[in-house]
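[1] missing the sequence, but the structure's below:
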C-alpha cells in the first residue's frame, strides 16, 4: 500500500515555509511506517511523506481563495482520453475573507503529463520558485520534469458573497448555477470566458488582479434561507433543482430564453436539504438528502410530496451519489463519518432499503461522495479527517490472497491489518477536504478541493475497462501526505 508514512526529519525554516505553501510534500525515502489518521499521532520532528509510485499523476494548484465547491466542465477534446498529456476545464466558487472579494474561477489546466513521474510541488505551478537547497532529490525531479509542468489558465468573474456550491450543465457546459451564502441561486453563461481559455496557448497570462463584472442570466431570490443543494438534470436540458437550509426545494424549468422557477416548494424534509441527485434513467425523478437523516425520492409529475422516504443514517446525511451505471444504487455520506450504499429495489415503506454496503472507516464527517463514471462498483469519498478514499465494492475478502498481500505490505511499510478489502486507495495531504469529482472523460482522474487548494490525482491502481486504457491491479494503494 502506498500510504502516508512517518519518519524523523529535521526541518529548516525555509522547508517549513515551502511545505506550508504546497499540498504535495517531499518524496519519502528509507524505512517507513504507515500512518493512520485519527489513530496515530505525529511526534516532534516527524513529518508525513508519500510514495510517488502510488500515482500516475499528482499535482496541486490554486485559483486564489479557498473553494468550497467546484465542477468539471465537459469539453470537446474527446469522450474517453487515456493518453498523456491531458487538459481539463473547470469552474469553482470562492470563500474569500471579505464578501466583496469573492468570484467564480473559470480555469483550464493544460499540459498534464504523467505516468508515475515524481510530482512537482504545487508552489511551482502557482509561481513560487523557492526550492529547498538541501533536497537534491527534489531538485532532480524538478529538473527532469521542467518541460512537463502543467499550466493554469484562469478567468475570474465577480460573485456577490461566498459560493456554497457550483454546478456546470452537462448538455450546455458553458452554463453554470451557483448557490450563494446571500440566499440567491444564479445561472451564468460563461461561454466567452471558456472560449478565451480554449484559445490560450501553452503559457498562462497573468490576470490575478482582473475580476470581470458579468451579469447572471437568472437570479432566483425565492428561497427563505441560503443552501447547498443544487443539481442539473442529466436527461432534460436546463432542468434544475435547488434546495435550502429551510428544508424547501424549488424546481426550475427552462424556457426559450430563461427559466420558470416554481414558487411552491417541494416539502418532505423536516430539516436542511443538503444534496441532490437526478435519476440517471428517469427524467422526472430526483433524490435528496437532509440533516433529518433521511433520503427522499421525488417524482415531479406526482405533486410536491416525496414518493419514497427512508432513514439513511443515524446522523445528518451530507451528500449522496446516484450510480449512473447501475441505477438501483445510491451512495450516501453522513456527519458521523460513515457512508452507505442503498439498494432502491428493496425499498419498503416500513423498512426503508437494504444496504449493499456500509463503512465506518472515516473518523469525521463525510463531505463528498461520487461514483466513478467508468466503473460500476467504484466510488470515491472525502472526509473532514483530511482523507480522500477510493473503494471498489466488487472486491471480496479472500483469505489466502489477503494474507499474501498483508505479508508484502508489512515488509514494505508496516501496514495495519484491519483495512477493509474494498479500500483501494487513500490520498492525504489536503486540509479540510470539501468536494471531489471524477473527470467524466479522463478515466481514473480525480480532482479535489480543500481549504489549501486543489489536487489533481490519478492513482496507479484504479482499474478501468475503457477500451484502449492500460490495465492495472486491484491492490490497495494508500498514499499521502501532510506536511
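    Right, received. Where do you want to start? Keep in mind it's a predicted model, so treat the numbers as computed, not measured.
[2] drop to CA atoms for contacts and neighbour counts, all remaining ones
    Will do.
[3] Skip ahead from the top helix by length along the chain and say which helix or strand is next.
    For the chain, the longest helix by residue count, based on DSSP state H, is helix 399-413. Later in the chain than helix 399-413, the nearest helix or strand by DSSP states H and E is strand 423-427.
[4] show me where the stretch 51-200 of the chain has strands.
    55-61, 67-73, 86-94, 103-112, 151-158, 163-168, 175-180, 185-189 (DSSP state E, counting those that start in this stretch).
[5] Save the ones you listed as JSON lines, and put in mean neighbour count and distance to residue 233 too.
    Output for the strands of the stretch 51-200 of the chain, formatted as JSON lines (neighbours: other Cα atoms under 10 Å; distance: least, Cα to Cα, whole Å):
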{"stretch": "strand 55-61", "mean neighbour count": "24", "distance to residue 233": "30"}
{"stretch": "strand 67-73", "mean neighbour count": "25", "distance to residue 233": "15"}
{"stretch": "strand 86-94", "mean neighbour count": "23", "distance to residue 233": "18"}
{"stretch": "strand 103-112", "mean neighbour count": "22", "distance to residue 233": "22"}
{"stretch": "strand 151-158", "mean neighbour count": "22", "distance to residue 233": "25"}
{"stretch": "strand 163-168", "mean neighbour count": "25", "distance to residue 233": "11"}
{"stretch": "strand 175-180", "mean neighbour count": "24", "distance to residue 233": "12"}
{"stretch": "strand 185-189", "mean neighbour count": "21", "distance to residue 233": "14"}
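[6] Comparison target below:
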C-alpha cells in the first residue's frame, strides 16, 4: 500500500507498450553498478564495486508520526473519499510514499540507465528461504539514450543484505535475526557490453553433469536492433563469490547471435522442459522462430517461421507441461496456441481475447490449463484453455474468461502467476502500480455490504504497490512472496499479505 505525503515533485506519465523513458542523470560512461536509493537520506558509502545504503534513514519516531497522520487505503472502512493508488489524482505538491507497516521487506535501487526488462536467476542458496537478510541474483538489459547506444549493457547483479522491515514479526525467525538490523543492502554488478537497447531478456539454466558444480546460466536478449544475443553468464555469477575474479573480453562475447528476424521484437522464452536449451523469439512482423542448442553446444535456428498473427508478437511462452506446445499474444488482440511439430507452421488454436493489444500473458505453473492475459485497455483476465476449441478456417472465437478485472485504467505491462499458489497473481500497469490479487476470495452477502463503499475495487485485490513507470515484474522462485519489479527504478519487496 502507499499513502500520500506532501512533497514537491513533477508527475510522470505512464509508459506505453514500447515507449522508452527519459534517460537518468548519469555520467558520460556509466559504471558497472546501480545504487540503492534512500528517499529520505542521500548519504551512502560507495567504491568502484559495491554500493551500500539504507532504505529508510529517518528516526523511528518521525516515521511513526507520519504514518499515524497519513491515511492508507483501508478498504474495510473506506468510503466514497477513499484514496486509491493509481486512480485518485494527487493534490498539487503531493507525492506517494510507502506505508512501511504493510511490507515485510522493501528496497529500491536505481541503475545508470533504465532497465525495462529483467529476469531472476535461480541460485544454489536453497528453496523456500525465509532467513533475513536475503540474497538474490538478477540479470537485466539497459535502455540507454539512442545517441549513446554503445553505453548499453546486460547487467548481471547480486543483491545482498536485503533486510526485513523494522518491527516486522511476520511469524518468521532465524538465527540471523539479531544481525538483521545492522545490515545494509548491497548491490554488486557485472556488465556485458551491448550496442543496442534491450527489449526483453530471459534466462535459462542447464544442469551440470557434475552435481557439485553450479548449472550453466544462459541469457537470451532481444534488442532494438532485431538481433537476439545468447550469452553464458555463469562466469559473471561465479565472480561475485570468488574474490579477485576477472571477466575476460572473451567471456563477454555472445555464444550465438540470432539474425533471423527482420524487425525488433518482444517475444522471448526458454523452454522449461528442454534442459539443453530451446528458445522462442517473436518480432513486430508477427514472425516466430525456434532456436535449439545442439549436442555440441552450438545453436541452430529453424528458418521455417511460425506465422499467423496479423500484428506484432508481444509475448511468447512455452507450455509448462507439454514440451512441444507454446502460446503467443499479439497486438492483433488474439492469443494463439501452437505445436512445434506442425508441418504447416500454423496455430492449432486462435482466440480473440481482447479488442485491443494483448501485451502480456502468463501460464500457470501449478494448474497448467490456466492462462492469464493483460491488454492495452487495462483489463486482465484468466482463461481455461480446456474451453478453447480448434477454430479451423472459421473466424477466431471469443471465449468467456473464468475471471476478468478492469480495475486498471492504463495498459497492463506485466502479469505473472505466483510460482506455488495458483490463486495469486501479480500485475503491473501503466498507472504506475503493481497489484496483487487473490482469485480465491469470494464474498458473501454480508461482506459485500461492508465493501459497498469502495467503488470499482474488487474484493480479490490484495495489495497496491506504487511503481513509477511500472514495466515488468517477477516473483522470486526461491524466496516465498518476494517480488522484484522494474520501471524507472527497481523495487524488491514482500508484503505482509502474501
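    Nice, I can see it. Note that the structure is a prediction, hence the values are computed from the model and not measured.
[7] Tell me how the two chains score on TM-score.
    Comparison of the two superposed chains (TM-score structural alignment, normalised by the length of the first structure) gives a TM-score of 0.80, and 414 aligned residues with a Cα RMSD of 2.8 Å.
[8] next one: the longest helix of the first structure to chain centre, how far?
    Computed by Cα atoms, centre = their mean, to the nearest Å, the chain-centroid distance of helix 399-413 of the first structure equals 30 Å.
[9] How about stretch 487-498 of the second structure?
    Per Cα atoms, centre = their mean, the centroid offset for stretch 487-498 of the second structure relative to its chain is 10 Å.
[10] all strands of the stretch 301-450 of the first structure, in order?
    Along the stretch 301-450 of the first structure, the segments classed as strands by DSSP E, counting those that start in this stretch run 308-311, 317-322, 329-334, 339-348, 352-359, 366-371, 378-383, 388-392, 423-427, 435-438, 446-450.
[11] Need the strands of the stretch 51-200 of the first structure in CSV (columns: distance to residue 25 of the first structure).
    CSV is the format used below for those (distance: least, Cα to Cα, whole Å):
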stretch, distance to residue 25 of the first structure
strand 55-61, 10
strand 67-73, 21
strand 86-94, 23
strand 103-112, 19
strand 151-158, 20
strand 163-168, 29
strand 175-180, 33
strand 185-189, 37
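[12] Show me what residue 138 of the first structure aligns to in the second structure.
    Using TM-score structural alignment, residue 138 of the first structure has no partner in the second structure.
[13] now swap in residue 55 of the first structure and tell me
    Match for residue 55 of the first structure (TM-score structural alignment): residue 103.
[14] how close does residue 387 of the second structure sit to residue 341 of the second structure?
    Per Cα to Cα, to the nearest Å, residue 387 of the second structure is found 22 Å from residue 341 of the second structure.
[15] who's more crowded, these two?
    Taking other Cα atoms under 10 Å, residue 387 of the second structure and residue 341 do not tie; residue 387 has more neighbours (12 against 9).
[16] show me the contacts for that one.
    Contact analysis of residue 387 of the second structure by Cα atoms under 8 Å, 6 or more residues apart in numbering lists residue 399.
[17] Quick check: end-to-end length of stretch 150-166 of the second structure?
    42 Å.
[18] on that earlier part again, leaving aside the residues next to it on the chain, what's closest to the match of residue 55 of the first structure?
    Closest residue in space to residue 103 of the second structure, ignoring its immediate chain neighbours: residue 495 at 4.2 Å, by Cα to Cα, 6 or more residues apart in numbering.
[19] List the contacts of the one you found.
    When contacts are counted by Cα under 8 Å, 6+ apart, residue 495 of the second structure touches 102-105, 481-482.
[20] hmm, try it at 10 Å
    For residue 495 of the second structure, the contacting residues are 1, 100-106, 170, 436, 462-465, 481-483, by Cα atoms under 10 Å, 6 or more residues apart in numbering.
[21] Report the buried members of those residues.
    1, 100-106, 436, 462-465, 481-483 (16 or more other Cα atoms under 10 Å).
[22] just curious, which of those is nearest to residue 251 of the second structure?
    Distance to residue 251 of the second structure across those (Cα to Cα) is lowest for residue 483, with 29.8 Å.
[23] If you drop the residues flanking it in sequence, what lies closest to the alignment partner in the second structure of residue 290 of the first structure?
    With TM-score structural alignment as the criterion, residue 290 of the first structure lines up with residue 330 in the second structure. What sits nearest to residue 330 of the second structure in space, not counting adjacent residues and going by Cα to Cα, 6+ apart, is residue 313, at 4.6 Å.
[24] Show the contacting residues for the one you found.
    265-268, 281-288, 328-332, 335, 357-360.
[25] Over to residue 118 of the second structure?
    When contacts are counted by Cα under 10 Å, 6+ apart, residue 118 of the second structure touches 138-142, 154-156, 198-203, 221, 471-474, 484-486, 490.
[26] distance of the residue positioned nearest the centre of the first structure from residue 320 of the first structure?
    With distances taken as Cα atoms, centre = their mean, residue 436 lies nearest the centre of the first structure, 0.3 Å away. Distance, residue 436 of the first structure to residue 320 of the first structure, using Cα to Cα: 12 Å.
[27] list the residues that contact both of those two?
    Shared contacts of residue 436 of the first structure and residue 320, counting by Cα under 10 Å, 6+ apart, come down to 367-370.
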